[in-house]
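> how would this look folded up:
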Amino acid sequence: MELCFGLLKKEQAVDAAKIIVKAFKQPPWNECWEDTQATKSVIASLENPMDRCFAAFDTQKIVGILFGRIQIYSRDDFYIMMLSVLSEYQHKGIGKGLLHFCEKALKSEGISHIELITAPFDKQFYNKCNYSVSDAVHFEKNI
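This next block holds a predicted model:
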C-alpha cells in the first residue's frame, strides 16, 4: 500500500462520490445516496471557497475523504462535514492520517479550532485522535 494525502481535485469528484455512497449505505446511517446527488455534493464543496476537500490515496485510488467548511464566528473554526474511509481500508490509520493532514493544512491557514458531529460509535476514534466531547447537543427534525 502506497498511501499519501492531498487535496481533492474536481476531476476526482466522481470517485470521491462513490466513497460517500458506499459509506452511507452502511449502518448506522442506512441512507441511499444516489451517485449523481453525491457527485453534486462533492462538486459543490470543491467549488465553495470556504470548503476544504482532502483525500487519502493508495497509489492513484481514492480510499478516504474528509470534507469541511471554514466557519467564521467569534473565530475562524473548521467544521468537518464528512470523513469516510473505504471499509477495506479502515483500521489502517487512514482516518487518523486524514485528520492529521487536514489539521496541518488548516493550521497553515491560521485556523486553530475544529468541530464535528458524529455517531456515538465513532467517539472512540475521535478520542484516540485527541478530540474532546463538547457540551453541545444535536437536534434534528424532518419537515
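> every contact and neighbour count from this point should use C-alpha atoms.
OK.
> in the longest helix seen in the chain, what counts as buried?
Determined from DSSP state H, the single longest helix within the chain is helix 94-108. By 16 or more other Cα atoms under 10 Å, the buried positions in helix 94-108 come out as 94-95, 97-99, 101-103, 105-106.
> between those residues, which is closest to residue 133?
The nearest member of the buried residues of helix 94-108 to residue 133, counting by Cα to Cα, is residue 99 at 16.3 Å.
> what residues sit buried inside the longest strand seen in the chain?
Longest strand of the chain, by residue count under DSSP state E: strand 61-72. Neighbour-count burial for strand 61-72, counted by 16+ other Cα under 10 Å, picks out 62-71.
> tell me where the chain has helices.
Along the chain, counting by DSSP H, helices occupy 13-25, 35-47, 94-108, 123-128.
> now render those helices as JSON lines, adding distance to residue 54.
As requested, the helices of the chain are exported to JSON lines (distance: least, Cα to Cα, whole Å):
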{"stretch": "helix 13-25", "distance to residue 54": "10"}
{"stretch": "helix 35-47", "distance to residue 54": "10"}
{"stretch": "helix 94-108", "distance to residue 54": "7"}
{"stretch": "helix 123-128", "distance to residue 54": "18"}
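> sequence B follows; please return its structure for comparison with A:
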Amino acid sequence: MPIEFRRITPVEAARSAVIIVQAYAEPPWHEEWSLENAASRLNELATTPGCLGLAAFEAEEPIGFAFALPHTSVIGRGLHLAEIAVLPNHQRKGIGSSLLSRLEIEARNMGYLQIWLVSQQSGRIANYYTGNGYEPSRRLRVYLKRPG
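Alright, predicted model coming up:
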C-alpha cells in the first residue's frame, strides 16, 4: 500500500493519538501516555496558530506525523519541531526521515530560517537527528523545574 504524505487536519490529528501512545511506549522513551493525554497534546499542537503539521497516511489512516510551531528568535523566523512519531510497525522504513524532509521543504518555502528541537543528547534518537543533518547546539541546554 503506498504511503501518502500531506498536511494533517485537526480532525486527523485527533485520530493520531494512538501513534503517541504506541511509539513512546517503545525504547528508548518507555513513556506510558494515556490516550486522553496524547489526544490533548495533538489538539494543542494542531490548533496552535501557525502550526505546520504533516503526516504519513496508509489507506487514509495516519501512521506517523511531525508538528512544528513558529518560533521567532534573534536570527528571525524559525520552527520548533514539537513532536514527531511513527507507529512502531512502520519505523525504520524512512517515514520519519521523509516527514522531516518534507517539513524542511515547506519551512524553506514559507521563509523559515531554521528548525530546532529538543531530544535525547545521545543514543539512537540523537543518531537519527544527526543522520538527518541536525546538529547539537553548543550553546543551549534544557532546564527543568517542577512547580511546587
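> and the longest helix of the first structure, how far from the chain's centre?
On the basis of Cα atoms, centre = their mean, to the nearest Å, helix 94-108 of the first structure sits 10 Å off its chain's mean C-alpha point.
> so that helix versus strand 61-72, what angle?
Helix 94-108 of the first structure and strand 61-72 are oriented at 40 degrees to each other (axes from the mean of the first three to the mean of the last three Cα atoms, to 10 degrees).
> helix 94-108 of the first structure against the second structure, how far on average?
Comparison of helix 94-108 of the first structure with the second structure after fitting gives an average deviation of 0.6 Å (mean Cα distance after the TM-score superposition for the first structure).
> contact partners for the closest residue to residue 99 of the second structure other than its chain neighbours?
Counting by Cα to Cα, 6 or more residues apart in numbering, residue 99 of the second structure lies nearest to residue 66, which is 6.4 Å off, once chain neighbours are set aside. With contact taken as Cα atoms under 8 Å, 6 or more residues apart in numbering, residue 66 of the second structure is in contact with 53-55, 81-85, 99-100, 103.
> residue 99 of the second structure too?
Contacts of residue 99 of the second structure (Cα under 8 Å, 6+ apart): 5, 54-56, 65-66.
> report the two of the residues you listed separated the most.
Largest pairwise distance in the contacts of residue 99 of the second structure, by Cα to Cα, is 10.7 Å, between 5 and 66.
> who touches both of those two?
By Cα under 8 Å, 6+ apart, the residues touching both residue 5 of the second structure and residue 66 are 54-55, 99.
> distance of the aligned residue in the first structure for residue 46 of the second structure relative to residue 6 of the first structure?
If you follow residue 46 of the second structure across to the first structure using TM-score structural alignment, you land on residue 46. Between residue 46 of the first structure and residue 6 of the first structure the computed distance is 13 Å (Cα to Cα, to the nearest Å).
> who has more neighbours, these two?
Higher neighbour count among residue 46 of the first structure and residue 6: residue 46, with 20 against 15, using other Cα atoms under 10 Å.
> show me what residue 96 of the second structure aligns to in the first structure.
Using TM-score structural alignment, residue 96 of the second structure sits opposite residue 95 in the first structure.
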